[in-house]
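Visitor: Sequence and computational prediction follow.
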Amino acid sequence: MIQSLLFVLVIGIGLFYAFKYGNNAKKNSIEYLNKTTGTKTTQDLVELKYFGKIDLNKTEEHPDVHTSINGNKVAIDLNIMEDQISRPTIEPTRVFLENLNDIEKVARKKVSDFQNGTVVKGYINDHLRAFNENELKSLGIDKFAKQRGIEWNLA
């Protein structure tokens, strides 16, 4: 459960960066494509932690990379939807991957806040209220929740 919550928080942080830089990234990508005429044959490589060198002028699908983040085994997936991408567009992803160990520590701290009854506990409680008693039992959450003082409406 803790690893699931940690994963959700890391994904949330990733989405934050996507929303924060997404419009700018799209604009930069369009500007880059408008400046490019014909088929570009030269490589424009950028090094991404966990994925190695990526050619920005000829992006491709990158399979899951299995690695360890602060002692936790994780799979990281990289999806680039365009055939070409600009350096300013990929930069937030590069920074995010470079700082993933620190981001995971922050996420783990936020999960530990759950046990102290802070905002995270309220967030989780709100989501647990969406499930009925049978759904919670099928997920094995009922015992976990009761032991940690989580309250929800079973009606």
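Guide: Here it is on my side, so go on. Numbers count the residues shown, from 1 in each chain.

Visitor: From here on, just use CA atoms for contacts and neighbour counts.
Guide: Noted.

Visitor: Give me the buried positions along the lengthiest helix in the chain.
Guide: With secondary structure taken from DSSP state H, the chain has its longest helix at helix 2-35. For helix 2-35, a neighbour-count test (16 or more other C-alpha atoms under 10 Å) marks 5-7, 9-10, 13-14, 21, 25, 28-29, 32-33 as buried.

Visitor: what's that helix packed up against?
Guide: For helix 2-35, the packing partners by 3 or more C-alpha pairs under 8 Å, 6 or more residues apart in numbering; DSSP states H and E come out as helix 87-98, helix 100-115.

Visitor: Give me the buried stretch members for the first one, please.
Guide: In other words, helix 87-98. So for helix 87-98, counting by 16+ other C-alpha under 10 Å, buried means 87, 89-90, 92-94, 96-97.

Visitor: separation between P88 and K110?
Guide: 30 Å (C-alpha to C-alpha, to the nearest Å).

Visitor: quick revisit: any idea of the angle the longest helix of the chain forms with helix 100-115?
Guide: Put simply, helix 2-35 runs at 140 degrees to helix 100-115, going by axes from the mean of the first three to the mean of the last three C-alpha atoms, to 10 degrees.

Visitor: What angle do helix 87-98 and helix 2-35 make with each other?
Guide: Using the same axes, to 10 degrees: helix 2-35 against helix 87-98 is 160 degrees.

Visitor: can you list contacts of the next helix-or-strand element following helix 2-35?
Guide: Per DSSP states H and E, helix 2-35 leads on to strand 45-48 as the next helix or strand towards the C-terminus. Strand 45-48 is touched from outside by 53-56, 87, 94, 97-98, with contacts defined as C-alpha atoms under 8 Å, 6 or more residues apart in numbering.

Visitor: Please repeat the previous calculation with a cut-off of 7 Å.
Guide: With C-alpha atoms under 7 Å, 6 or more residues apart in numbering as the test, strand 45-48 has contacts from 53-56, 94.

Visitor: ok, second structure coming up, stack it against the first:
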Amino acid sequence: MAKSRKKTTKASAVQSKNITKDKLKGTPFSTAEELKKAQAEILEDTWRRLEKAKAKRELTKKEEYSFFVETFRKGMVCKYGEKDDNLVRVSLDEDSSVKISISEDMRSKENSEHLLGVLIESMSSSFLTNYLKAMDIVEDDTEIEEQLRRVKSKMRKNT
């Protein structure tokens, strides 16, 4: 039995053209080809970033490169003056999870919940952001700005 081919009618050709136009609305692209090319570039950039992060993670597991992650294992601390005990410590555990340690003394202090909340939120956010940047998992601000410049430059060339 022979396969029946779908006959392209004028109406179906117009409909597929409209679908393409709908996909291009709100983008800086005027053709589907331009959009596909940009998507391929993004896919390649993302692949490179993930491969770089993967390589860095594998290398930092080796003893000779452990210094890189050791800073994060020691963590960030918040102290009152020069006292030895930390109010809050945020560090990287051996299993690469983020660990937050709170001083036992802070539990007994009156009205310490708000202070602790602010310290924990800001320190953990800062710690995690810096760790992810160091491991090349997220982009830093200069890379983001450079990507924006490239996109704007391509848009100017197309107009």
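Guide: Everything's here; your move. The shown structure was predicted, so the numbers you read here are calculated from the model rather than taken from an experiment.

Visitor: TM-score of the superposed pair?
Guide: The TM-score (TM-score structural alignment, normalised by the length of the first structure) is 0.32; 76 aligned residues with a C-alpha RMSD of 4.2 Å.

Visitor: pretty sure S91 of the second structure is in a helix, no?
Guide: No - counting by DSSP: H, G, I helix; E, B strand; the rest coil, S91 of the second structure is not found in a helix; it is strand.

Visitor: That one and F72 touch, don't they?
Guide: Yes - between S91 of the second structure and F72 there is a contact under C-alpha atoms under 7 Å: 5.8 Å.

Visitor: Among these two, which residue is more densely surrounded?
Guide: In this view S91 of the second structure and F72 are compared by other C-alpha atoms under 10 Å, and S91 has more residues nearby, 24 against 20.

Visitor: That one and K79 of the second structure, how far apart?
Guide: From S91 of the second structure to K79 of the second structure the distance is 15 Å (C-alpha to C-alpha).

Visitor: With K56 of the second structure instead?
Guide: 32 Å.

Visitor: And L87 of the second structure, by the same measure?
Guide: 5 Å.

Visitor: which one of those two has more residues nearby?
Guide: Neighbours were counted for L87 of the second structure and for K79 using other C-alpha under 10 Å; L87 has more, 19 against 13.

Visitor: element containing the more buried one, please.
Guide: Going by DSSP H and E, L87 of the second structure is in strand 86-92.

Visitor: Show residues contacting that strand.
Guide: Defining contact as C-alpha under 7 Å, 6+ apart, one finds that strand 86-92 of the second structure is touched by 72-79, 98-103, 106, 123-124.

Visitor: Count residues in the vicinity of D141 of the second structure, would you?
Guide: By the criterion of other C-alpha under 10 Å, D141 of the second structure has 10 neighbours.

Visitor: Also the one 3 residues further on?
Guide: The criterion is other C-alpha under 10 Å. On that basis, I144 of the second structure has 12 neighbouring residues.

Visitor: Show me what the helix or strand hosting it is packed up against.
Guide: Element membership for I144 of the second structure, per DSSP H and E: helix 141-158. If you count contacts as 3 or more C-alpha pairs under 7 Å, 6 or more residues apart in numbering; DSSP states H and E, helix 141-158 of the second structure packs onto no helix or strand.

Visitor: where does I100 of the second structure fall, helix, sheet strand or coil?
Guide: Reduced to three states by three-state DSSP, I100 of the second structure is strand.

Visitor: Which residue is the nearest non-sequential neighbour of it?
Guide: V90 (4.5 Å; C-alpha to C-alpha, 6 or more residues apart in numbering).

Visitor: ok, that neighbour to S101 of the second structure distance?
Guide: In this view, V90 of the second structure and S101 of the second structure are 6 Å apart by C-alpha to C-alpha.

Visitor: Over to S108 of the second structure?
Guide: S108 of the second structure is 15 Å from S101 of the second structure, by C-alpha to C-alpha.

Visitor: Compare neighbour counts for those two and give me the winner.
Guide: A side-by-side neighbour count of S108 of the second structure and S101, using other C-alpha under 10 Å, places S101 first with 13 against 9.

Visitor: distance of K146 of the first structure from I2 of the first structure?
Guide: 15 Å.

Visitor: wait, L100 of the first structure
Guide: In terms of C-alpha to C-alpha, L100 of the first structure sits 18 Å off from I2 of the first structure.

Visitor: Let me know whether N101 of the first structure touches N72 as I believe.
Guide: No - when contacts are counted by C-alpha under 7 Å, N101 of the first structure is not listed as touching N72 (10.3 Å).
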